[in-house]
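# coords please:
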Amino acid sequence: MAISFDKALGIHQYTLGIRAQRAEVLSSNIANADTPNYRARDVDFNAALQSAVGKQQSMQMAATSENHFDMKSLVQENVKFRIPNQPDTGDGNTVDMQEEQQAFMQNALEYQMSLGFLGGKFSGMKKAIRGD
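I've put the predicted structure just below:
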């Protein structure tokens, strides 16, 4: 009997990839905090997750291809400009460092949580295979 990793791992495999891509977007915002006319961006996590799960369910995985599970393209279509909470300082930059740092830390914690969930799933599968 074959093991279906998609069913065994659930959505945790998708959340890990989306959180990794969100960390890149947020770190780009932080790096460009002093860049004139830079507009802060963020990932719409729920839309990216729905897109990843929906595309995965509709894919036929019979053939081997590098593009079967392309998280980067799934996330990039769900990257949106953030609505600024502060007035423009005159240079057109919409990055709020406190908000970016808070979002980055929250995302890092959620990334660690997703890693923990995946680790638990793999641990359970190893136990099932060994018969523990």
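# C-alpha from now on. contacts and neighbour counts both.
Fine.
# can you tell me what sits against stretch 98-112?
For stretch 98-112, the external contacting residues (CA atoms under 8 Å, 6 or more residues apart in numbering) are 15-16, 19-20, 22-23, 26-27, 29-30.
# please generate a structure for the following sequence too, so the two can be compared:
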Amino acid sequence: MSISIEKGLGIHPHALLARERRAEILASNIANADTPGYKARDLDFRAALQNAQNRQDFTLERSHSQHYSVTLRGQGDEKFRVPNQPDTGDGNTVDVQVERNLYLRNAMEYQASLAFLNSRISGMNKALTGR
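Below is the predicted model of the structure:
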């Protein structure tokens, strides 16, 4: 009987990828808090997780053998956030406190996914070594 590593690890590697992507977006929001006209974005986690599971990335075809291959992530799961505060006049919709809280929560959820993944790997290791 063969063991499928992908089935053994479950959804956790995909969740890590989606959490990593959300961290990038939230960090971008924080970095652009003072940029006029910048619109706060967030990630639809369910859609991102589904895309990670289905491996729905975009790969550009090379027209010449010496060109680099490029893979772009799908952007369909990124959404603009509805602002909680009135417009301050510069068109920026970033609320730094909200972004920091979301970033911290995402970091904790990333750590939880990492802990689950480590637990799965440890269990598989025990099964393979017979301990």
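# looking at the contacts of stretch 98-112 of structure 1, which are in helices?
When DSSP state H defines the helices, the subset of these inside them is 15-16, 19-20, 22-23, 26-27, 29-30.
# residues touching the residue most central in space within structure 1, list them.
Against the mean C-alpha coordinate of structure 1, by CA atoms, centre = their mean, the closest residue is Ile18 at 1.3 Å. By CA under 8 Å, 6+ apart, the contact set of Ile18 of structure 1 is 45, 48-49, 71, 75.
# the longest helix in structure 2 is where?
Across structure 2, the longest stretch assigned as helix under DSSP H is helix 96-129.
# buried residues, it. List them.
By neighbour count with 16 or more other CA atoms under 10 Å, helix 96-129 of structure 2 contains the buried residues 96, 99, 102-103, 106-107, 110, 113-114, 116-117, 120, 124.
# nearest to Leu60 of structure 2, of the residues you listed?
Tyr110 (29.6 Å; CA to CA).
# before we move on, back to that, how big is the offset of the longest helix of structure 2 relative to structure 1?
Its aligned residues in structure 1 lie a mean 0.3 Å from helix 96-129 of structure 2 after superposition (mean CA distance after the TM-score superposition for structure 1).
# which part of structure 1 matches that helix?
Aligned by TM-score structural alignment, helix 96-129 of structure 2 corresponds to residues 97-130 of structure 1.
# nice, that's everything, thank you.
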